[in-house]
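In: Starting from these lines, generate the structure:
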Amino acid sequence: MSQKRKSGASVPRTTKSKYQPSAPSSTMTYVLGGVALLVVAALVIGGIWWSKRDKGEADQSALAASSTMIVGPENAPLIDIFEDPMCPVCKVFEQQSGAAITAAVKEGKLRVRYHTLNFLNSQSGPGDYSSRAAGALTCVAQERNTDLFLRFHSALFAAQPPEGSGNITSPELARMATEQGATPATAKCITDNEKVAEAEANAEKSSEELSKANNGRVGTPTVLHDGKPVQNLSGNAWLDEILDAKN
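Out: Below you'll find the predicted structure:
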């Protein structure tokens, strides 16, 4: 591992992704007043949306392989959640639906594949926060501890830095993970940015599969249910409908 990734140092920027949004993100793009309108902004205006030519059906094996973490029993209803750690609407989505998703997973009623994207790197101070946060989640996922992952995932969005100049260093991310119960080995993995390259590769693959499933569009937050986009993420009615359909 290169010394350039030690102690929260800025990770060298990768080649510019083909999944760049058409215009820089702005908090005001998302915040239209109140949680309900905010979610509408995420879905109608797009939160973060951009287009790509690939269309068709997502490959389920590819979605599984590119996920940051898979939680919940195999026989439960399946959803894929796509988020960027710098996306303000993703933070709102976590605040709105995170507890209900966690409860359903713990009760064995839901299976979730989490996908961490990184196209908002440029909206952080050092220009690499999304990738490093994705790497931190990947380090935590190595422990194969569902409760730990869900706690850290929630804490990460609760501490989300502001767009434009915000940042959380890698040692600070490691400290957050430790506070949620991560091992010293996991903390070192995060501090040393050991999983950033893997997280970036998975973000690229996840974006490609989401584009296929969503008529050539990629955005955050997005939820797929059995490979198809959930159209309305307002409130938790969408989740209740998925869980009720199983019964």
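
In: Only C-alpha atoms from now on, for both contacts and neighbour counts.
Out: Will do.

In: List the contacts of stretch 91-108.
Out: Contact with stretch 91-108 is made by 35, 38-39, 71-73, 76, 85, 110-112, 150, 154, 157-158, 160, 221, 235-236, 239, as judged by Cα atoms under 8 Å, 6 or more residues apart in numbering.

In: ok, now how distant is E241 from V196?
Out: 35 Å (Cα to Cα, to the nearest Å).

In: out of those two, which sits in the more crowded spot?
Out: V196 (25 against 10; other Cα atoms under 10 Å).

In: wait, S170 sits on C189?
Out: No. Using Cα atoms under 8 Å as the test, S170 is too far from C189 to be in contact (9.6 Å).

In: compare with the first, here's sequence two:
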Amino acid sequence: MSSRTAYLLGGVALVVIVLIVVYVMHSSSSKSLKVQEDGYGPVHDSAVSALLDSDGAIVLGKTNAAKTIDLYEDPLCPDCGSLEHYYGQQIAKNVDAGKLIVRYRFVNFLDSKSGTKDYSTRAIAASDCVASAGDGPTFSKFHQALFTTKQPSEEGGSLSNAELAAIAKDAGASQDVQQCIAKGDRVDEARDHAQAAMTALKDAAGQVQTPTVLDGGKNVDTEDSTWVTKLAG
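Out: This next block holds a predicted model:
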């Protein structure tokens, strides 16, 4: 065997070993991660409102909360679904307690990955429809379902407007809100909001990557399982 061949085989073996180590470490960390405040569910307190901000953010919380964070998500993003699965209930509990206000900033860069090529935008429009009613618990329940049990797959998945409206109905949305979703009334507005969110995220973080949590414009390390606890104080 030539020395060159030996070097090549050695390099391949090294790459394989590194990949195995990374996989094992990732698997171990995933297994150790627990759902925070499991069983709490979405926001409960009727004093929590959901408001559409002028920049397109959906603001969930009580007006006197001590801390405001920005959470950037794409409705088709599987890592965003994981964030909601593991931390959504803990976030909801702290929103109910008046410790956190969450400004949800939705982006749509995964539109092309969906079966209809516009799912992210339509899901954002549906979220805008729900938030426009101002009911915090209803929006929280809708958002939780949208990013967990009802989230389509990143490769070719999608939900119709009628299916999105049905999720809103289950969350407690009014007939007017359901019609807003079913008719796609806010799709153009949602597209503008998504573009504004992507611009803001790129300016703040240097890239469009979801999920991203910002505290006062600074990145929050969501790999740290205590990140919500630290933010809520």
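
In: What TM-score do the two superposed chains give?
Out: Superposed pair, TM-score by TM-score structural alignment, normalised by the length of the second structure: 0.76. Supporting alignment: 188 aligned residues with a Cα RMSD of 2.0 Å.

In: if we can go back for a sec, from the contacts of stretch 91-108 of the first structure, which land in helices?
Out: In this view, the contacts of stretch 91-108 of the first structure that belong to helices under DSSP state H are V35, L38, V39, L150, S154, F157, A158, L239.

In: Show me which of these are buried.
Out: V35, L38, V39, L150, S154, F157, L239 (16 or more other Cα atoms under 10 Å).

In: what do we get in the second structure for the fifth one?
Out: For S154 of the first structure, the aligned position in the second structure is Q144, judged by TM-score structural alignment.

In: so how far is K150 of the second structure from that match?
Out: Going from Q144 of the second structure to K150 of the second structure by Cα to Cα gives 9 Å.

In: now do L164 of the second structure
Out: In terms of Cα to Cα, L164 of the second structure sits 9 Å off from K150 of the second structure.

In: now swap in S160 of the second structure and tell me
Out: The gap separating S160 of the second structure from K150 of the second structure is 12 Å, by Cα to Cα.

In: okay, those two: which has more neighbours?
Out: The residue with more neighbours, out of S160 of the second structure and K150, is K150; 17 against 14, by other Cα under 10 Å.

In: Burial check on the closest residue to A158 of the first structure other than its chain neighbours, number of neighbours?
Out: Nearest residue to A158 of the first structure, sequence neighbours excluded (Cα to Cα, 6 or more residues apart in numbering): K91, at 7.0 Å. For K91 of the first structure, the neighbour count with other Cα under 10 Å is 22.

In: cool, the one 5 residues further on as well?
Out: Taking other Cα under 10 Å as the criterion, the count of residues near Q96 of the first structure is 17.

In: That one matches what in the second structure?
Out: Aligned counterpart of Q96 of the first structure in the second structure: Y86 (TM-score structural alignment).

In: can you check K205 of the first structure too?
Out: K205 of the first structure maps onto A196 in the second structure, with residues paired by TM-score structural alignment.

In: Quickly note the distance from the equivalent of T116 of the first structure over in the second structure to Y7 of the second structure.
Out: Superposed on the second structure with TM-score structural alignment, T116 of the first structure falls opposite F106. F106 of the second structure sits 48 Å away from Y7 of the second structure, going by Cα to Cα.

In: Of the two, give the one with the bigger neighbour count.
Out: F106 (31 against 11).

In: wait, isn't the more buried one in contact with A196?
Out: No. Counting by Cα under 8 Å, F106 of the second structure sits too far from A196 to count as a contact (9.3 Å).

In: Now do the SS call for Q207 of the second structure.
Out: Look at Q207 of the second structure: counting by DSSP: H, G, I helix; E, B strand; the rest coil, its state is coil.

In: and the counterpart of it in the first structure, how far is that from A134 of the first structure?
Out: When the first structure is aligned by TM-score structural alignment, Q207 of the second structure is paired with R217. In this view, R217 of the first structure and A134 of the first structure are 21 Å apart by Cα to Cα.

In: tell me the contacts of A173 of the second structure?
Out: V130, T138.

In: That one pairs with which position in the first structure?
Out: Under TM-score structural alignment, A173 of the second structure pairs with A182 in the first structure.

In: what about A136 of the first structure, helix or strand, and which?
Out: helix 129-141 (DSSP states H and E).

In: so that helix matches what in the second structure?
Out: Under TM-score structural alignment, the counterpart of helix 129-141 of the first structure in the second structure spans residues 119-131.
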